[in-house]
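**Q** Quick one, fold the following:
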Amino acid sequence: MPRDPEKVRRRLQEAALKLYQTRGYDGTTAADIAAEAGVTQRTFFRHFPDKREVLFGGEDEFISTLTSAVASAPPDLGPLEALVRAFASVEPLFIQNRPFTEPRRHIIAAHPALQERAQTKSRAVTSALVEAFRQRGVSDQAANLAAQVGMATLGQAVAAWFENGSTDLGVHVEHAFKELSDLVKFAQRPGDERGVR
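**A** As a prediction, this is how the structure comes out:
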């Protein structure tokens, strides 16, 4: 059994994923995961507080990478432009973790408790982005809007990437932001051109 803490965490996550797929989430205990990974239950709880949390990891690294990229973006870039650059910086994390995150999303989709946890994680990332934008001098309202819209756009891009992995994630991100840009342009057109009376 590897002693490196990160390798132990990864092994526990892989064991959990395997058991959730074969036995189901409700039919798997923390003790089952520990046994599958070849560690004690005490070791499991040293790394994860419960069997739900074992499906979520890497949040700190993701947030750190994302917010650092926002902070280091050229000062003349607007929030969404800075986000596009920031999302490019975390693309390697998505690629590296895809063998885990792709099947994980199906397990999460089937369990409300896991969906709730995923939403909590997403809110943490959004909040970190809001603060990163504030540090760039972006107003609170604009920072909140950019972070929420940006995360929704990234989510659409990642979902498309899971459906079509033959196309690079970066291409999906660019396409999603292009669609967002088109929506913004549409909203800026005069009302009579949109058929509004």
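**Q** make it CA atoms for all contacts and neighbour counts henceforth
**A** Noted.
**Q** Can you give me the distance of S166 to H172?
**A** Per Cα to Cα, to the nearest Å, S166 is found 11 Å from H172.
**Q** for this protein, what's the longest helix?
**A** helix 79-109 (DSSP state H).
**Q** Identify each buried residue in that one, please.
**A** Buried residues in helix 79-109, counting neighbours by 16 or more other Cα atoms under 10 Å, are found at 79-91, 100-102, 104-105, 107-108.
**Q** how far is that helix from where the chain is centred?
**A** Centroid displacement of helix 79-109 relative to its chain, using Cα atoms, centre = their mean, to the nearest Å, is 5 Å.
**Q** Now for the residue nearest the centre of the chain: which residues touch it?
**A** For the chain, the residue sitting closest to the mean C-alpha position, by Cα atoms, centre = their mean, is S122 at 6.5 Å. Under the criterion of Cα atoms under 8 Å, 6 or more residues apart in numbering, S122 has no neighbours.
**Q** And the one 3 residues further on, by the same measure?
**A** For V125, the contact set (Cα under 8 Å, 6+ apart) comprises E59, I63.
**Q** please redo it, this time with the cut-off set to 6 Å
**A** Applying Cα atoms under 6 Å, 6 or more residues apart in numbering to V125 gives the contacts I63.
**Q** I have a second one here; can you model it like the first so I can compare?
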Amino acid sequence: MPAATTATKAERTRAALQHAALARFLEHGVDATSIADIAADAGVTERTFYRHFPSKQHILFADYDARLGWFRQALSVRPPGEPVTASVRIAVESFPYDAALHQLAVLRSEHLEQELVQAHIKTVQAEFAREIEQFLLERTGAAAVSDEAYRISITAQCVSAVMFTATETWFARGDLDVAELSRLVELGLRTIGDGIS
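**A** The predicted model follows:
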């Protein structure tokens, strides 16, 4: 598990904005909440808000951002000889459950155009794949242009797809037990490990 770190002022401000936005969204709805309201509740200016988020809708994607940062840290401490599927499974199992992140996912599904949600998910899924790819390239020392690097890229894309499909299925089913998320990730990783038929 990654070592705890002290939050920077920027991280604390971002967290305060997320907390203020979530409280407003739940009480008044996304549409009735203004950026000025969120900034005032967080004790910052609107300009500060825009340093952290391009719009109030982007706060609804904070769960993906939080998980990407956590995932990056969790992967970085995995032992060198460990299979990638084990490293990913353990990293996912180490995600702290945060009810606020789940509430953001529910609000996102209720208040945003699905095209916007899907576009953002694709972007974040690609970021997760890049993290996995970088992790594997560093671990193996593969040359940037090689068959091994190509195989690593394919592996990273597949593993990232498993993680996102598992997470979306987990949210859709409404069973927010982290053990169930781990089970879905494990099932997905076994599926790609067995090969596609």
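**Q** returning to what we had before: and S166 and H172 of structure 1? Which one has more around it.
**A** Comparing S166 of structure 1 with H172 by other Cα atoms under 10 Å, the one with more neighbours is H172, at 21 against 8.
**Q** Please pull up the equivalent of the more buried one in structure 2.
**A** With TM-score structural alignment defining the correspondence, H172 of structure 1 maps onto L181 in structure 2.
**Q** out of everything not next to it in sequence, what's closest to its match?
**A** Nearest residue to L181 of structure 2, sequence neighbours excluded (Cα to Cα, 6 or more residues apart in numbering): W170, at 5.9 Å.
**Q** okay, now that neighbour: neighbour count?
**A** For W170 of structure 2, using other Cα under 10 Å, the count is 20.
**Q** Roughly how far does the alignment partner in structure 1 of it sit from F100 of structure 1?
**A** When structure 1 is aligned by TM-score structural alignment, the residue opposite W170 of structure 2 is W161. Applying Cα to Cα, the value for W161 of structure 1 to F100 of structure 1 is 14 Å.
**Q** hang on, L12 of structure 1 packs against G38?
**A** No: taking contacts as Cα atoms under 6 Å, L12 of structure 1 lies outside contact range of G38: 8.7 Å.
**Q** More neighbours: those two, which one.
**A** L12 (26 against 16).
**Q** list the contacts for that one?
**A** Contacts of L12 of structure 1 (Cα under 6 Å, 6+ apart): A37.
**Q** so which strand or helix has the aligned partner of it in structure 2?
**A** Aligned by TM-score structural alignment, L12 of structure 1 pairs with L17 of structure 2. Per DSSP states H and E, L17 of structure 2 falls inside helix 9-28.
**Q** And for A176 of structure 1?
**A** helix 169-188.
**Q** Report the buried residues of that helix.
**A** So, applying 16+ other Cα under 10 Å, buried residues of helix 169-188 of structure 1: L169, G170, H172, V173, E174, H175, A176, F177.
**Q** Surely the third one touches Q156?
**A** Think H172 of structure 1. No: between H172 of structure 1 and Q156 there is no contact under Cα under 6 Å: 8.5 Å.
**Q** counterpart of S181 of structure 1 in structure 2?
**A** So S181 of structure 1 corresponds to R190, using TM-score structural alignment.
**Q** which residues touch its match?
**A** By Cα under 6 Å, 6+ apart, R190 of structure 2 has no neighbours at all.
**Q** For E131 of structure 2, see how far away it is.
**A** 20 Å.
**Q** and what of V88 of structure 2?
**A** Distance of V88 of structure 2 to E131 of structure 2, computed by Cα to Cα: 11 Å.
**Q** got it, and H28 of structure 2?
**A** When H28 of structure 2 is compared with E131 of structure 2 (using Cα to Cα), they lie 37 Å apart.
**Q** what's around R10 of structure 1, how many residues?
**A** 15.
**Q** sorry, back to before: quick one: which helix or strand includes the residue nearest to L181 of structure 2?
**A** Going by DSSP H and E, W170 of structure 2 is part of helix 147-173.
**Q** Check which residues of that helix are buried.
**A** So for helix 147-173 of structure 2, counting by 16+ other Cα under 10 Å, buried means 149, 152-153, 155-164, 166-167, 170.
**Q** what do you get for stretch 32-39 of structure 2?
**A** By neighbour count on 16+ other Cα under 10 Å, the buried set for stretch 32-39 of structure 2 is T33, I35, D37, I38, A39.
**Q** Which residue, other than its chain neighbours, is closest to the alignment partner in structure 1 of the fourth one?
**A** Taking TM-score structural alignment, I38 of structure 2 has I33 as its aligned residue in structure 1. The spatial neighbour of I33 of structure 1 that comes closest, neighbours along the chain excluded (Cα to Cα, 6+ apart), is A16 at 5.3 Å.
**Q** Assess the claim that that neighbour and D32 are in contact.
**A** No: A16 of structure 1 lies out of contact with D32 (Cα under 6 Å); the separation is 8.3 Å.
**Q** returning to what we had before: what is the burial count for the residue nearest to I33 of structure 1?
**A** Neighbour count for A16 of structure 1, taken as other Cα under 10 Å: 27.
**Q** Cool, thanks, talk later.
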